[in-house]
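*Asks:* sequence unknown, structure follows:
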């Protein structure tokens, strides 16, 4: 028996379970792309400052990362191409997740991928004895 079944009255096939976390991620990404397209229209095409401010406030209320939206706005991708925006956002999220897993790497805009030796706490090594208290 296959994973696709049809129920009477329901014309859509049911395929396995939908992962709730994946569904939430896709939904958030679609909302972000929609807001970014509206922002591009209000900021770049219409120069409508009040509408732009409302959209930025909506972005903040939805607790979406403003850097993520800014990256999409200024990446040079056609704002009408939803799939290109989704792909670009997916790559950006992947890089940010990798950066969280590897905090010892230098940011890509600084040359990226270079290991940085972790700093010692400031009191761990001294070249001179501590000053005497007066």
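*Replies:* Okay, I see it. Computed from a predicted structure; not experimentally measured.
*Asks:* alpha carbons only for contacts and neighbour counts from here, please
*Replies:* Fine.
*Asks:* quick one, what contacts residue 12?
*Replies:* Residue 12 sits next to residue 6 when contact means CA atoms under 8 Å, 6 or more residues apart in numbering.
*Asks:* ok so it is a strand residue?
*Replies:* Yes. With the criterion set as DSSP: H, G, I helix; E, B strand; the rest coil, the secondary structure at residue 12 is a strand.
*Asks:* Second structure follows, compare the two:
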């Protein structure tokens, strides 16, 4: 049985997200939208909540897409427009930044071994592709 959200007197059944606003000092942000009656709403949160949202929303989006399409193999894939690798200030960690054409970007800290694995991935994928396409 699907789990029902907790009931609350302040529940907003939003139909759209219409804006995002960051406080001038960066201490808080607001999500703005409209509810099913056309009324505007605003949810103000401390900026410390951004990290939670950044880490939670991608997984939630994948779960929603998989549930809607009844397909657990689906993934959200963004085409990379640019790829950058930099050496971090500790001189041991490599920072891999992937950026889409519209400016979305994410950075990961990698070890040298992880970078080597990524660098070898196209060759390994090509070998696997050849193995799969050859008749047994």
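*Replies:* Okay, I see it. Quantities reported herein were computed from a predicted structural model and do not represent experimental measurements.
*Asks:* What would you report as the TM-score here?
*Replies:* In this superposition the chains share a TM-score of 0.21, using TM-score structural alignment, normalised by the length of structure 1; 39 aligned residues with a CA RMSD of 3.5 Å.
*Asks:* which non-adjacent residue is nearest residue 82 of structure 2?
*Replies:* Of all residues beyond its chain neighbours, the one nearest residue 82 of structure 2 is residue 99 (5.2 Å), with distances taken as CA to CA, 6 or more residues apart in numbering.
*Asks:* So the one you found is in contact with residue 108, correct?
*Replies:* No. In this structure, residue 99 of structure 2 sits apart from residue 108 without contact. The criterion is CA atoms under 8 Å, and the distance is 11.9 Å.
*Asks:* Who has more neighbours out of these two?
*Replies:* residue 99 (17 against 12; other CA atoms under 10 Å).
*Asks:* what helices or strands is the strand or helix carrying residue 21 of structure 1 leaning on?
*Replies:* In the assignment (DSSP states H and E), residue 21 of structure 1 maps to helix 20-40. Secondary structure elements in contact with helix 20-40 of structure 1, counted by 3 or more CA pairs under 8 Å, 6 or more residues apart in numbering; DSSP states H and E, are helix 49-61, helix 66-73, helix 82-101.
*Asks:* if we go to 7 Å?
*Replies:* Judged by 3 or more CA pairs under 7 Å, 6 or more residues apart in numbering; DSSP states H and E, helix 20-40 of structure 1 is in contact with helix 49-61, helix 66-73.
*Asks:* of all those helices, which lies closest to residue 22 of structure 1?
*Replies:* Set against residue 22 of structure 1 and scored by CA to CA, those come closest in helix 66-73, at 18.3 Å.
*Asks:* Mind listing what's buried along the closest one?
*Replies:* For helix 66-73 of structure 1, the buried set under the neighbour-count rule, 16 or more other CA atoms under 10 Å, comprises 69, 72-73.
*Asks:* Residue 15 of structure 1 - nearest residue in space that isn't next to it in sequence?
*Replies:* Nearest-residue entry for residue 15 of structure 1: residue 4, 5.1 Å, with adjacent residues in sequence omitted and distances by CA to CA, 6+ apart.
*Asks:* Hmm, residue 11 and that neighbour touching each other?
*Replies:* No. The pair residue 4 of structure 1 and residue 11 fails to qualify as a contact (CA atoms under 7 Å) at a distance of 11.7 Å.
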